Every structure is written in structure tokens, then in C-alpha cells.
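Q: okay, predicted coordinates and the sequence, questions at the end:
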Amino acid sequence: MVLWHPPDAPWVKLNTDVAFSTSTLEAGEGGLVRGSDGGLLRAFCSPVAASSSFKAELMALIRGLEMAMEFSTHIWIELDSAALVTLLLSGQLGFADLRDHMALIRSMTSQR
């Protein structure tokens, strides 16, 4: 069983997820930004042009960070991509086709 817990104030929590079809190469992104009271601050859901599920995860994280940054400088990120978490924690930028996205995420999170 998975339980969601609100962050402590002054934090906001960003949850993102994507869906990607390897047969059609179609992807969709979605996410929620919630406050310390658990209340919804912002949500998004849309198709995304991505060549892989990993790239879609990066794009969803960027969109979610943009929204979360409107509410707080303290952002708790939750996502289900272990590969993305590993890359973020490694300090590396990843493969060449992902480096622009990773550099943007690093820039956004270094300010927080």
C-alpha cells in the first residue's frame, strides 16, 4: 500500500508521472503540486513529445518544477522513475540528448 503524506510547512510537494507507448511513441505527462495542508495548488496533464519514457519523465519534472516554484522555494519531489532519481543524485548530466533537460533541472533545483 502506498500512502501520500503532506510535506511540513513551508514545503510544497511535487508528484509527477508519465505514460509512454513504445509501439506508438506517444507520451503523456501529469503532476500535482500540493501544500503542507495537502490542498491542491496546481495540477497538469497533457500529451508530451518525447522519444522515450525517460525523456518524458524529465519533461514532466521540468514542468512540475516550474509550477511548484510559483508557490515555494522548498520543493519536495516525488516520482516513480528510479533511473531518473539515480541520475539526479549522481551529479551527471546523462546522455547527450538529455543534457539540455538535465542542465535545466540542475539549474532550477540549485536555486532551491
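A: Nice, I can see it.
Q: alpha carbons only for contacts and neighbour counts from here, please
A: OK.
Q: beyond the biggest helix by length in the chain, next helix or strand please.
A: If you go by DSSP state H, the chain has its longest helix at helix 53-68. Per DSSP states H and E, the first helix or strand lying C-terminal to helix 53-68 is strand 75-79.
Q: name the residues of that next one that are buried.
A: Using 16 or more other CA atoms under 10 Å as the test for burial, strand 75-79 gives 75-77, 79.
Q: let me know the closest of those residues to residue 47.
A: Closest approach between these and residue 47, by CA to CA: residue 79, at 17.9 Å.
Q: that closest one contacts residue 18, doesn't it?
A: No - checked against CA atoms under 8 Å, the pair residue 79 and residue 18 is beyond contact range at 9.6 Å.
Q: second structure for comparison follows:
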Amino acid sequence: METDFAEMAEEPAICSVIDRKTVRKVTWRPPPPGWVKCNVDAAFLEVLHGGATAAVFRDHVGNLLTASNSKIAATSPLAAEALAVREGLIIAKNFQLERVIFESDSLILIQALKSKATIAEFQVILDDILDLARNISNCGFTWAPREGNALAHEVAKLTANGSLHQNWLSCKPQIITSILQKEKYTSLQLTNRS
């Protein structure tokens, strides 16, 4: 019985080693040429009933075009994520962008936006998002895992803890520069493969 147990206990370990070898690293993916991608994220601090949002716009080769970060009041992490999408849409409208992909790591929010679902807790924000999106000729919403949303995540996190200010675009902290360089390099590799 001990031998049988030991063999069974080892099988998952062998399988997990094989699984780890086939797992691909997730990173930011550029939009198609002629499009802009706006990655959004929020950092929610329940104690403060708020947090911060980030909206980061990049082109198809990973160049940072513009960005926004702000402190917010919100009732939940999902409401904070919705405020981040709304912030990105307002910027896109103000810059009159016509081909924009909005990407978030909040799967529930992206599904709600695509299906036009009702979420009573922050329906006013969802309605505002959909209204703003109608004013952009080509606009879409996509989901990315947290690893594919690293820059927006870091901007929101740093803003929430007070270490990133409004002028960060002209004087980027090292962590932001590092993420930008890494993701731009990856986007160039992906472009060259195409």
C-alpha cells in the first residue's frame, strides 16, 4: 500500500513539471497597427472606501502616448475598475481617438460591458461607459490577465499609496521605465514575427 501511495503521490509532481514547461509567459500585447490600446486598472483600499485608477495609452509598437492616474472614492474593487475604464474613455474622447481597445484585468467588468449587463451597485458608471463608447467610432473592450496589464496595475498601485504624482509622465520612476522597456521590447519581438 505504501508503494502504491508513493507512486500516486509522485504522479502529480511529474505532471506539474511537464505543465510548467508548456506554460507561456503572459505579457502586454500591442494593438494592431493604426490602433491604440488603453490599459486600465484600479487599486482599491477598502479601509479608505476608495483608491486610485490608471489609464495608459500605447500604440502598436509600445510607445507610451499618454496616461492618466487619479485618486477615487469607490464602494468596491469592481466599481473602482469601472471608474478606470470611464477615465480612459474620457481621455480617448478628449483626444478624439477613433480606434481604441480598452483592456482591463477585471473579467467580470469586461463581460458586463460586452453583454451590457446590469450591475445595480454601479449601474450609473456602466451606463456612462457605454454612452462614452458610442462616441468613439471603433472601440472595443478586452480582458487580459494581471501579468498582461502590468503597467496600468503599477501606476494604479503607486498612485493609491501616494508615491506617484500627476507629473509622472515627464519624470517616470524607475519601475515604470522598466515595465515600459520590457513590454516595448516584447511588442517589437511580436511585430517582427508577424
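A: That came through, no problem. Since we're looking at a predicted model, the values are computed, not measured.
Q: tm score of chain vs chain?
A: Once superposed, chain against chain, the TM-score is 0.87 (TM-score structural alignment, normalised by the length of the first structure); 111 aligned residues with a CA RMSD of 1.6 Å.
Q: mean deviation of the longest helix of the first structure from the second structure?
A: By mean CA distance after the TM-score superposition for the first structure, the fitted helix 53-68 of the first structure averages 1.0 Å away from its aligned residues in the second structure.
Q: that helix: how far from the chain's middle?
A: Its chain's C-alpha centre and that of helix 53-68 of the first structure lie 4 Å apart, by CA atoms, centre = their mean, to the nearest Å.
Q: nearest spatial neighbour of the equivalent of residue 82 of the first structure over in the second structure, skipping sequence neighbours?
A: Using TM-score structural alignment, the partner of residue 82 of the first structure in the second structure is residue 107. Computed as CA to CA, 6 or more residues apart in numbering, the closest residue to residue 107 of the second structure that is not its neighbour in sequence is residue 143, at 5.9 Å.
Q: just the strands in the second structure please.
A: 36-45, 50-58, 64-73, 99-104, 138-143 (DSSP state E).
Q: any chance of a markdown table for those, columns distance to residue 9 of the second structure?
A: Listed next are these as a markdown table, based on distance: least, CA to CA, whole Å:
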| stretch | distance to residue 9 of the second structure |
| --- | --- |
| strand 36-45 | 40 |
| strand 50-58 | 44 |
| strand 64-73 | 49 |
| strand 99-104 | 38 |
| strand 138-143 | 36 |
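Q: of all those strands, which one is nearest residue 7 of the second structure?
A: strand 138-143 (40.0 Å).
Q: for the closest one, packing partners?
A: strand 99-104, helix 107-115 (3 or more CA pairs under 8 Å, 6 or more residues apart in numbering; DSSP states H and E).
Q: what's the closest of these to residue 159 of the second structure?
A: Nearest to residue 159 of the second structure, of all those, is strand 99-104, at 17.3 Å by CA to CA.
Q: and the contacts of the closest one?
A: Under the criterion CA atoms under 8 Å, 6 or more residues apart in numbering, residues 31, 34-41, 81, 85, 88, 92, 110, 136-144, 149 lie in contact with strand 99-104 of the second structure.
Q: spatially central residue for the first structure, please.
A: Geometric centre of the first structure, nearest residue: residue 61, 2.2 Å, by CA atoms, centre = their mean.
Q: pull the number of nearby residues for residue 121 of the second structure.
A: Neighbours of residue 121 of the second structure under the rule other CA atoms under 10 Å: 12.
Q: could you find the closest non-adjacent residue to it?
A: Excluding the flanking residues, the one nearest residue 121 of the second structure by CA to CA, 6+ apart is residue 79, at 7.7 Å.
Q: tell me the residue in the first structure aligned with that neighbour.
A: Correspondence of residue 79 of the second structure to the first structure, assessed by TM-score structural alignment: residue 55.
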